[in-house]
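1. fold the following and give me the result.
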Amino acid sequence: MDLRRALRDNRGFILFLLGFLVFRTAVADWNPIPSGSMRPTLLEGDVVLVNRLAYDLKLPLTDVVLMPLGEPRRGDVVTLSSPAGGTRLIKRIVGLPGDRIAMQGDVLVLNGRPLAYRDSRSQGETVAPGWVVDAVRATEDLGGRSHPVQFLPRLPARRDFAEITVPPGQYFLLGDNRDNSEDSRFIGTVPREKLIGRAHHVLVSADWLGEDGWRLAPRFGRWATAIR
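-> Here you go, the predicted model:
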């Protein structure tokens, strides 16, 4: 009797919680960025907005696709469940089904043509408190969609791989921080149903990885900014 009364008295709040759960698991979501694999596009401490209806309508809390709604595009930044363990990741789509993908000395080769890189510049990059390495940043032209990338020449990384053809219904994903990213070079191509949604804006951002260790400083200039 007490349980029934509690459910009846709190019906509005319970319905709100259920609606909120459905919204976050089926419509839109926000995700904090915990690592530097998408630098310089996304920084640790960014919180991104994710459109879960960009590609598919799914049964909440599952990868079961109820209805396709749109096609993933080359250059989209997406959240995904890793095929190698289910960890949630955020990466950029660089290869569509049927594309031929290779990498030669950190240069991405798409369908037999090396991509163009411009505005290259060097700078120091903090990869951990007190650890600064040399970094090279450039703008990559990915089939007409330009975006920043970063290379860390002195860190060990997989900078070369032979050409592969992306299988039907799958996608090849890379982090923008090319020498510090666990992406399709390691986890393989990603089935469409593993794509959670498209990240389109940074909602809020705070710097929590300062030179002197832990800190929390809002980066207001990144709030409500579109993701390239």
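2. CA only for contacts and neighbour counts going forward, please
-> Will do.
3. and the contacts of the helix or strand containing G19?
-> Per DSSP states H and E: G19 is located in helix 11-22. The contact list for helix 11-22 (Cα atoms under 8 Å, 6 or more residues apart in numbering) reads L7, P60.
4. so what's the gap between that helix and the chain middle?
-> Remark: helix 11-22 is offset 29 Å from the chain centroid, using Cα atoms, centre = their mean, to the nearest Å.
5. in the next helix or strand after that helix, what counts as buried?
-> Per DSSP H and E, helix 11-22 leads on to strand 28-32 as the next helix or strand towards the C-terminus. Buried positions in strand 28-32, judged by neighbour count with 16 or more other Cα atoms under 10 Å: A28, D29, N31, P32.
6. cool, stretch 108-125 as well?
-> Of all the residues in stretch 108-125, those buried under the rule 16+ other Cα under 10 Å are L108, V109, L110, N111, Y117, E125.
7. just the terminal-to-terminal distance for that stretch.
-> One end of stretch 108-125 to the other measures 22 Å (Cα to Cα, to the nearest Å).
8. stretch 157-167 too?
-> End to end - Cα to Cα - stretch 157-167 spans 25 Å.
9. so what touches that stretch?
-> Residues contacting stretch 157-167 (Cα under 8 Å, 6+ apart): 95-107, 172, 179-180, 185, 189.
10. which residues in the protein form helices?
-> Ranges of helices in the chain, per DSSP state H, are 2-9, 11-22, 184-187.
11. and the shortest one, what does it pack against?
-> The one in question is helix 184-187. strand 170-174 (3 or more Cα pairs under 8 Å, 6 or more residues apart in numbering; DSSP states H and E).
12. and the strand it packs on, how far out from the chain middle?
-> A distance of 11 Å separates the centroid of the chain from that of strand 170-174, by Cα atoms, centre = their mean.
13. please apply the same query to stretch 42-52.
-> Centroid separation between stretch 42-52 and its chain, computed with Cα atoms, centre = their mean, is 8 Å.
14. here is the second sequence; please produce its structure so I can put it next to the first one:
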Amino acid sequence: MKRWLIKSLKENKSLLLFLVLMSVFRSAVADWYTVPTGSMKPTILEGDRIYTNKMAYDVRVPFTHISLYKVSNPVRGDIIVFDSKAAKNRLIKRVIGIPGDRVVLSHNQLTINGEQLDYQKISSNAVSSDEIENLLGLKHQVRLSKTPSSLANFREVTVPEGYYLALSDNRDHSADSRVISFVPRSEIIGSAKSVVMSLNYDNYYLPRKERFFHSLLNG
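-> Reported below is the predicted structural model:
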């Protein structure tokens, strides 16, 4: 058994090296994240495979959250992927408040640092409406439920230093900062800017060709 193992390692060392390098790459440089829920609709759909740039904010030690070098900080509107200790899960949300921001949510309308955001309805049905939210200059789509929700309001909060307020685009159907509180900077592992591929869970997992390499920058 030992001889067979040594022989196998020698014969497949190129493959093993490739697998190790690929694992390091996915851990520290770039990876994809499969979205299992509709919490980011209409921007991201269930079944989307999201490209995650893991060097957007930090250069990290592979397989850890240890930052070797800070590249930049998240800004309002960024879609971030983070390992949430509070939720005990990997999540994808949109940054709404950065450190120092004062944020209020009233009837699903945001006010940031005293400035109420503009909203423009683009579609509607019996249960929800899709609107364009102008996030202090960055426009993106949100989905708002027509059924009253406890998530539609919160009093003014100030985002602490080293933390971010992150909400989902599907505002009434998500456990985001309204449930898990502010997101620590140290939990953020990357930025999501495009869909790599997408499978339609409601149609026999067939590919959604129109979403392949679809940009998330404009919602």
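15. just to revisit the earlier point, as TSV, the helices of the first structure with distance to S37 of the first structure and mean neighbour count would be great.
-> Putting the helices of the first structure into TSV (distance: least, Cα to Cα, whole Å; neighbours: other Cα atoms under 10 Å) gives the following:
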stretch	distance to S37 of the first structure	mean neighbour count
helix 2-9	45	10
helix 11-22	28	12
helix 184-187	13	16
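16. farthest-apart pair in the buried residues of stretch 108-125 of the first structure, please.
-> Using Cα to Cα, those span at most 31.7 Å, a distance reached by N111 and E125.
17. spatially nearest residue to the counterpart of Y51 of the second structure in the first structure (excluding sequence neighbours)?
-> Aligned counterpart of Y51 of the second structure in the first structure: L49 (TM-score structural alignment). Nearest non-adjacent residue to L49 of the first structure, counting by Cα to Cα, 6 or more residues apart in numbering: W30, 4.5 Å away.
18. again with E71 of the first structure
-> In space, and not counting its chain neighbours, E71 of the first structure is closest to Y55: 5.7 Å by Cα to Cα, 6+ apart.
19. now the aligned residue in the first structure for L199 of the second structure: how far from S120 of the first structure?
-> Mapped onto the first structure by TM-score structural alignment, L199 of the second structure lines up with A206. Distance, A206 of the first structure to S120 of the first structure, by Cα to Cα: 27 Å.
20. do T225 of the first structure as well
-> Taking Cα to Cα as the measure, T225 of the first structure and S120 of the first structure are separated by 23 Å.
21. what do you get for V22 of the first structure?
-> Taking Cα to Cα as the measure, V22 of the first structure and S120 of the first structure are separated by 44 Å.
22. next one: L152 of the first structure
-> As judged by Cα to Cα, L152 of the first structure and S120 of the first structure stand 13 Å apart.
23. so what sits against both of these two?
-> Shared contacts of L152 of the first structure and S120, defined by Cα under 8 Å, 6+ apart, are found at V136.
24. just list the residues touching the most centrally placed residue in the first structure, thanks.
-> By Cα atoms, centre = their mean, the first structure has its centre lying nearest to I90, at 2.1 Å. Contacts for I90 of the first structure (Cα under 8 Å, 6+ apart) come out as M38, V77, V78, T79, L80, G175.
25. now with 10 Å, please.
-> Going by Cα atoms under 10 Å, 6 or more residues apart in numbering, I90 of the first structure touches 31, 33, 35, 37-38, 42, 48, 77-82, 173-175, 182-183, 195-199.
26. map it across to the second structure for me.
-> Alignment note: I90 of the first structure maps to I92 in the second structure; criterion TM-score structural alignment.
27. A157 of the first structure: neighbour count?
-> Counted by other Cα atoms under 10 Å, the residues lying close to A157 of the first structure total 14.
28. distance of it relative to G36 of the first structure?
-> Note on A157 of the first structure: its distance to G36 of the first structure, by Cα to Cα, is 15 Å.
29. again, but for V48 of the first structure
-> V48 of the first structure is 14 Å from G36 of the first structure, by Cα to Cα.
30. I'd say V142 of the second structure and Y119 touch.
-> Yes: assessed by Cα atoms under 10 Å, V142 of the second structure is found in contact with Y119 at 9.4 Å.
31. who are the packing partners of the lengthiest strand in the first structure?
-> Secondary structure of the first structure per DSSP state E: the longest strand is strand 195-210. The contact analysis (3 or more Cα pairs under 10 Å, 6 or more residues apart in numbering; DSSP states H and E) places strand 195-210 of the first structure against strand 28-32, strand 46-51, strand 56-58, strand 77-81, strand 88-95, strand 116-128, strand 213-218, strand 225-226.
32. next, the buried residues of it.
-> 195-206, 209.
33. same deal with stretch 97-114 of the second structure?
-> Of all the residues in stretch 97-114 of the second structure, those buried under the rule 16+ other Cα under 10 Å are G97, I98, D101, R102, V103, V104, L105, N108, L110, T111, I112.
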